[in-house]
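K.L.:
Sequence below, structure please.
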Amino acid sequence: MVKKIKTYVKLQVPAGNANPSPPIGPALGQHGINIMNFCKNFNLKTNNLEKGIPIPVIITIYVDKTFTFITKTPPVSALIKKILGIKKGANKPKKEKIGVITNNQIRKIAEIKYIDMNGTNIESMISSIKGTAISMGLTVQD
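P.N.:
Got it, this is the predicted structure:
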């Protein structure tokens, strides 16, 4: 028999650092699921990733207060910051440039994100990642 779905909850949780404090506790507690159980399972699933990198997670909560969850790849901006070793993007991206990203680095990010993007070709993903890099105040170098 198929379980009846109550709701979906989408969060971004740091890899390996899930704990019952906000935003996880309030988001899941209002649906009556075991928050510590989610935190333990999420941390186990993400312990092979770099600690602290934000991981999008979609939690399916069922009527009987059980849950399942799916993790996605980190956001493009987080991958760019990780590859370039920067803390944040530019405050005024049109006026100040904070660094340079190469096409090879962009292709690496596209290959990582390709898992989540069903039906999108790699070239359109590369174009999208370039746009994100530019909006962060980076210069794209061939």
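K.L.:
C-alpha only now, for contacts and for neighbours.
P.N.:
Will do.
K.L.:
State the distance from Cys35 to Pro74.
P.N.:
Just so we're on the same page, residue 35 is Ile rather than Cys. Separation of Ile35 from Pro74 (C-alpha to C-alpha, to the nearest Å): 22 Å.
K.L.:
Please report the residue range of the longest helix in this protein.
P.N.:
helix 122-135 (DSSP state H).
K.L.:
now the helices for this structure?
P.N.:
Going by DSSP H, the chain shows helices at 24-29, 35-46, 76-84, 103-113, 122-135.
K.L.:
Could you also give me the structure for this second sequence? I'd like to compare it with the first:
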Amino acid sequence: MTDRRKITRTVTIELEAGGASMVELGKMLGPTGVNIRQVKSEFDERTAGQRGDVVPAVVTIYEDRTHALRLKTPPTAFLIRRTLGIKSGARRPGHDVVGELTQAQLREIAERKLPDLNTDDLAAAMRTVAGTARSMGVRVV
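P.N.:
Down below sits the predicted model:
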């Protein structure tokens, strides 16, 4: 069955899993007229198992002010920083190195990101993650 409701807007939000901020949601979704409290409770409920992660979600808002919520995987840079235990990337990527990512760590991050990437080839996903790591000043060994 296809959804025949008319889409008025889609908004991508990026919030902490299991504890979305009403203030941030209000800023992003306030002008749309959607029930923010309902979006928050649905987001928190569906991301409760990922507490501590930053989880992007696409909120599709329909003409009747109802919504659909599609969760995505955490950003690649967030996963790399968490894996290495660093706060941020290098000030001068390509010159400064803030950490090293092993092939096993690279594979683990690529497997987690695979559903959101435009490939289903793990090797291509690993190259994509490695490119993000290099742009952050992280060496892949």
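K.L.:
Could you get me the TM-score between them?
P.N.:
Here the TM-score for the pair of chains, by TM-score structural alignment, normalised by the length of structure 2, is 0.92; 139 aligned residues with a C-alpha RMSD of 1.4 Å.
K.L.:
Make CSV out of the helices of structure 1 and add distance to Ala15 of structure 1 and mean neighbour count.
P.N.:
Formatted as CSV, the helices of structure 1 follow (distance: least, C-alpha to C-alpha, whole Å; neighbours: other C-alpha atoms under 10 Å):
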stretch, distance to Ala15 of structure 1, mean neighbour count
helix 24-29, 13, 16
helix 35-46, 5, 17
helix 76-84, 12, 17
helix 103-113, 16, 17
helix 122-135, 22, 17
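K.L.:
Please tell me how far the residue positioned nearest the centre of structure 1 sits from Phe38 of structure 1.
P.N.:
Per C-alpha atoms, centre = their mean, the C-alpha nearest to the average position across structure 1 is that of Pro74, at 3.1 Å. To Phe38 of structure 1, Pro74 of structure 1 is 19 Å away according to C-alpha to C-alpha.
K.L.:
Over to Lys95 of structure 1?
P.N.:
Lys95 of structure 1 is 43 Å from Phe38 of structure 1, by C-alpha to C-alpha.
K.L.:
what's the answer for Val57 of structure 1, then?
P.N.:
Taking C-alpha to C-alpha, one finds Val57 of structure 1 at 11 Å from Phe38 of structure 1.
K.L.:
dump the residue contacts of Asn19 of structure 1.
P.N.:
Shown in contact with Asn19 of structure 1 (C-alpha atoms under 8 Å, 6 or more residues apart in numbering): 25, 36, 39.
K.L.:
And stretch 92-99 of structure 1, how far out from the chain middle?
P.N.:
Counting by C-alpha atoms, centre = their mean, to the nearest Å, stretch 92-99 of structure 1 is centred 24 Å from the centre of its parent chain.
K.L.:
next one: stretch 35-50 of structure 1
P.N.:
For stretch 35-50 of structure 1, the distance to the chain centre is 14 Å (C-alpha atoms, centre = their mean).
K.L.:
contacting residues for Arg139 of structure 2?
P.N.:
97-101, 133.
K.L.:
and if we set it to 6 Å?
P.N.:
Shown in contact with Arg139 of structure 2 (C-alpha atoms under 6 Å, 6 or more residues apart in numbering): Glu100.
K.L.:
To which residue of structure 1 is it aligned?
P.N.:
Here Arg139 of structure 2 is matched to Thr139 in structure 1, going by TM-score structural alignment.
K.L.:
give the contact list for the closest residue to Lys94 of structure 1 other than its chain neighbours.
P.N.:
Closest residue in space to Lys94 of structure 1, ignoring its immediate chain neighbours: Gly137 at 6.6 Å, by C-alpha to C-alpha, 6 or more residues apart in numbering. Contacts for Gly137 of structure 1 were tallied using C-alpha under 6 Å, 6+ apart; they are 90, 93, 97-98.
K.L.:
now swap in Val76 of structure 1 and tell me
P.N.:
Taking C-alpha under 6 Å, 6+ apart, one finds nothing in contact with Val76 of structure 1.
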